[in-house]
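Asker: could you look at this predicted model? Sequence included:
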Amino acid sequence: MSGRLADETAVVTGSSSGIGAAIAKGFAEEGANVITNSRALERAETTATEITEAGGTATAVEADISDPDDASHLVDRAVETYGSIDIMVNNAGVSVVDPIVELDPEDWQHVIDVNLSGVFYGAQAAARRMIEQGTGGQILNISSMFGSVGVQGRSPYNASKAGVNTLTQCLAVELADHDICVNAMAPGYVETELTDQTKESDDRGTELDRDDWPYYGYDETHVANRTPMGRFATLEEMQTVALFLVEGGHYTTGEILTADGGWSAFGWGSKAR
């Protein structure tokens, strides 16, 4: 299959839905052999089937990325199935929303295990194989615009993503001698099935109440007022950013590329005020 990633093999963790699934499909459209992944095999198979039915090449692999043995198994399957691993996308992530004084230590640890340790295990497993192959490679870690700010109720998520940012830089420095580029993509609010559900559960309405500000809502009005571009990002836009970062040929490594419609530049403000 021809395309910008023709003959390359990409592993995308957490690719059963949302950004991960979009990246996996986008890479397949550009000719990559894709390993889709989820902790539940049937969910990973759903994305793989959609890819193959569209004319691409994909194999589903069940793995819990927070387990280093599973991370190694995921990479091994890529090499066994397609002969190499050229691109590793560490996308799998979870979140919990609770005030810091009420946060259950188990919830804290679960988020760190998946979002930060999982990225490390995936990157480590991929880097070992890429070094062994001797042909370089691309590692892309999915961070968040929340990795550089404080937000009420989201301490484990934000801390994990801040860790991903610094880990990305460390990996980039250590792996550069092997021609392995390591970058991170930090999305803002993206239109996915999950955000659709979140918007539907946002019962505060669309009016901005100054007395209760700041309000960390997710309906269209609140996101539009906090984002200079005035809308959620699309999954296609996330595909575009991810493809740029893994295609290579751009002398970029150790970069955290924020794709948030200007949210970080604007700060936690409101265009309505």
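Answerer: Here it is on my side, so go on. Residues are numbered from 1 along each chain as shown.

Asker: when you work out contacts or count neighbours from here on, use the C-alpha atoms and nothing else.
Answerer: OK.

Asker: surely F266 and T227 touch.
Answerer: Yes - assessed by C-alpha atoms under 8 Å, F266 is found in contact with T227 at 7.3 Å.

Asker: the more surrounded of the two?
Answerer: Using other C-alpha atoms under 10 Å as the criterion, F266 and T227 rank with T227 on top: 25 against 13.

Asker: buried stuff in stretch 64-81?
Answerer: For stretch 64-81, the buried set under the neighbour-count rule, 16 or more other C-alpha atoms under 10 Å, comprises 64-68, 70-78.

Asker: again with stretch 221-241
Answerer: Residues of stretch 221-241 classed as buried by neighbour count (16+ other C-alpha under 10 Å): 221-228, 230-233, 235, 238-239, 241.

Asker: and if you look at stretch 135-146?
Answerer: Within stretch 135-146, the residues that count as buried by 16+ other C-alpha under 10 Å are G136, G137, Q138, I139, L140, N141, I142, S143, S144, M145, F146.

Asker: that one: end-to-end distance?
Answerer: End-to-end distance for stretch 135-146, by C-alpha to C-alpha, to the nearest Å: 34 Å.

Asker: what's in contact with it?
Answerer: 85-91, 119, 123, 126, 130, 157-158, 161-162, 164-165, 168, 178-188, 242, 245-248, 258-260, 264 (C-alpha atoms under 8 Å, 6 or more residues apart in numbering).

Asker: buried subset of the residues you listed as a ChimeraX selection?
Answerer: The ChimeraX command for the buried members of the contacts of stretch 135-146 (criterion: 16+ other C-alpha under 10 Å) is given here:
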select :85,86,87,88,89,90,91,119,123,126,130,157,158,161,162,164,165,168,179,180,181,182,183,184,185,186,187,188,242,245,246,258,259,260,264
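
Asker: okay, and which of the contacts of stretch 135-146 map to strands?
Answerer: Members of these lying in strands (criterion: DSSP state E): 87-90, 180-187, 258-259.

Asker: hang on, the earlier thing: put together CSV for the buried residues of stretch 135-146, with secondary structure and distance to I51 on each row.
Answerer: Formatted as CSV, these follow (DSSP: H, G, I helix; E, B strand; the rest coil; distance: C-alpha to C-alpha, whole Å):
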residue, secondary structure, distance to I51
G136, coil, 26
G137, strand, 23
Q138, strand, 21
I139, strand, 21
L140, strand, 20
N141, strand, 22
I142, strand, 21
S143, coil, 25
S144, coil, 26
M145, helix, 29
F146, helix, 31
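
Asker: alongside the first one, take a look at this:
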Amino acid sequence: MFNIKGKTAIVTGGTSGIGLSTAQALLAKGAKVVVAGRNSQRGEKAVEELSKTSAEVAFCQTDTSDEGNVKGLIAFAVERFGSLDIMVNNAGTGTMATVDEMTGEDWRKIIDINLTGVFYGIKYAAIQMKKQGHGGAIVSTSSIEGAVGDPLIPSYCAAKGGVNLLTKSSALALAKDGIRVSTVNPGYVDTPLVSAELIGQERHDELLAMHPLGRFAKPEEIAHAVVFLVENEFVTGTQLYVDGGYTAQ
């Protein structure tokens, strides 16, 4: 089992939701964690909350769709904590529009953050891990929407499907270096983004009904899956669905 204690982890999109819960879970296991996000105020608030679990936490303001920002993030983690052993590519965004309604600008934004940003994260984490010479674990947040279609989010489906296959390719390329690459693929998670107030009661109830277990995931349930993927040294190139039975249908 990969011993997380004393290892350095980066969690992008780490200031709320799945990312915040993942950072907390890694800290509880004894890791040193850099949380990354675009909003410095949310970053400071996240560090304040996470410091209750461990003082070994820092924030780095990062736009993961910017290659230079991602290189800077990894350099920050290494300078602050001495290494990079765990990379969690969790930053993501979404917008709703059918394929005939979506603008090119909206398409590029989703692909840049949800797919190209993951590419940068895997690439530069792998370069650093290979330099260190003792392997590591890279986990990216994909989605059920990388396996099934949704008419309202074509760019998101395309990006997450891309993350799945980018992960498989990367896992094969990096296995010889002891670097394991996998995805966690959540169903819908109980956050304000899927609240009835935001998306409407009808859409909320429709999404809820698609999960055979009858509820959305809790952020900490996704975080637990990320920890499993990091700890299990015989897991790489896999997609771990944590979806309440959504994709079993």
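Answerer: Structure received. In this text the structure is predicted, and so the values were computed from the model without any measurement.

Asker: circling back to that earlier point, so which of the buried residues of stretch 64-81 of the first structure is the closest to A40 of the first structure?
Answerer: Checking the buried residues of stretch 64-81 of the first structure against A40 of the first structure by C-alpha to C-alpha gives D64 as the nearest, at 8.8 Å.

Asker: of the ones in strands among the contacts of stretch 135-146 of the first structure, which is the nearest to T49 of the first structure?
Answerer: Ranked by distance to T49 of the first structure (C-alpha to C-alpha), those are led by V89 at 19.3 Å.

Asker: measure the closest one to A60 of the first structure for me?
Answerer: Distance, V89 of the first structure to A60 of the first structure, using C-alpha to C-alpha: 15 Å.

Asker: tabulate the ones in strands among the contacts of stretch 135-146 of the first structure (TSV), appending distance to E30 of the first structure.
Answerer: Listed next are these as TSV, based on distance: C-alpha to C-alpha, whole Å:
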residue	distance to E30 of the first structure
I87	13
M88	15
V89	15
N90	19
I180	20
C181	19
V182	20
N183	20
A184	20
M185	19
A186	22
P187	22
T258	23
A259	21
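
Asker: corresponding residue for T247 of the second structure in the first structure?
Answerer: Matched to the first structure by TM-score structural alignment, T247 of the second structure sits across from S264.

Asker: contact partners for its match?
Answerer: Contacts here follow C-alpha under 8 Å, 6+ apart; on that basis S264 of the first structure touches M145.

Asker: now it: how far from P228 of the first structure?
Answerer: Separation of S264 of the first structure from P228 of the first structure (C-alpha to C-alpha) stands at 10 Å.

Asker: ok, G31 of the first structure next?
Answerer: G31 of the first structure is 35 Å from P228 of the first structure, by C-alpha to C-alpha.

Asker: kindly report the same for E50 of the first structure.
Answerer: The gap separating E50 of the first structure from P228 of the first structure is 34 Å, by C-alpha to C-alpha.

Asker: next one: the residue sitting nearest the centre point of the second structure from N185 of the second structure, what distance?
Answerer: Geometric centre of the second structure, nearest residue: N90, 1.9 Å, by C-alpha atoms, centre = their mean. For N90 of the second structure, the distance to N185 of the second structure equals 11 Å [C-alpha to C-alpha].

Asker: and if you look at V88 of the second structure?
Answerer: Applying C-alpha to C-alpha, the value for V88 of the second structure to N185 of the second structure is 13 Å.

Asker: repeat that for F76 of the second structure.
Answerer: Shown here: F76 of the second structure relative to N185 of the second structure, a distance of 28 Å by C-alpha to C-alpha.

Asker: tell me where the longest helix sits in the second structure.
Answerer: Longest helix of the second structure, by residue count under DSSP state H: helix 154-174.

Asker: check which helices and strands it sits against.
Answerer: Contacts defined by 3 or more C-alpha pairs under 8 Å, 6 or more residues apart in numbering; DSSP states H and E place helix 154-174 of the second structure against helix 104-111, helix 117-132, strand 179-186.

Asker: that one vs the first structure, mean deviation?
Answerer: Taken against the first structure, helix 154-174 of the second structure registers an average deviation of 0.3 Å after superposition, with mean C-alpha distance after the TM-score superposition for the first structure.

Asker: give the aligned range of that helix in the first structure.
Answerer: Counting by TM-score structural alignment, helix 154-174 of the second structure lines up with residues 155-175 of the first structure.

Asker: show me the contact partners of that stretch.
Answerer: Outside stretch 155-175 of the first structure, the residues that touch it by C-alpha under 8 Å, 6+ apart are 94-96, 100, 108, 111-112, 115-116, 119-120, 127, 141-144, 146-151, 180-184, 253-256.

Asker: run through the helices of the stretch 1-150 of the first structure in chain order.
Answerer: Per DSSP state H, counting those that start in this stretch, the stretch 1-150 of the first structure carries helices over the ranges 18-29, 41-53, 68-82, 105-112, 118-133.

Asker: and the last one, what's buried?
Answerer: What that stands for is helix 118-133 of the first structure. Those would be 118-127, 129-131, for helix 118-133 of the first structure by 16+ other C-alpha under 10 Å.

Asker: ok, now stretch 28-48 of the first structure?
Answerer: Using 16+ other C-alpha under 10 Å as the test for burial, stretch 28-48 of the first structure gives 28-39, 43-48.

Asker: next, the distance between the ends of it.
Answerer: 10 Å.

Asker: who touches stretch 22-29 of the second structure?
Answerer: Contacts for stretch 22-29 of the second structure (C-alpha under 8 Å, 6+ apart): 4-5, 9, 11, 14, 32-33, 35, 50, 53-54, 56-57, 220, 222-224, 226-227.

Asker: let's go with 6 Å and repeat that
Answerer: For stretch 22-29 of the second structure, the external contacting residues (C-alpha atoms under 6 Å, 6 or more residues apart in numbering) are K5, A223.

Asker: likewise for stretch 109-125 of the first structure?
Answerer: The contact list for stretch 109-125 of the first structure (C-alpha under 6 Å, 6+ apart) reads I65, S66, P68, A71, S72, N90, G93, V94, S160, V164.

Asker: gap between the residue lying closest to the second one once chain neighbours are set aside and L5 of the first structure?
Answerer: Nearest residue to S66 of the first structure, sequence neighbours excluded (C-alpha to C-alpha, 6 or more residues apart in numbering): G118, at 4.4 Å. When distance is defined by C-alpha to C-alpha, G118 of the first structure is 25 Å away from L5 of the first structure.
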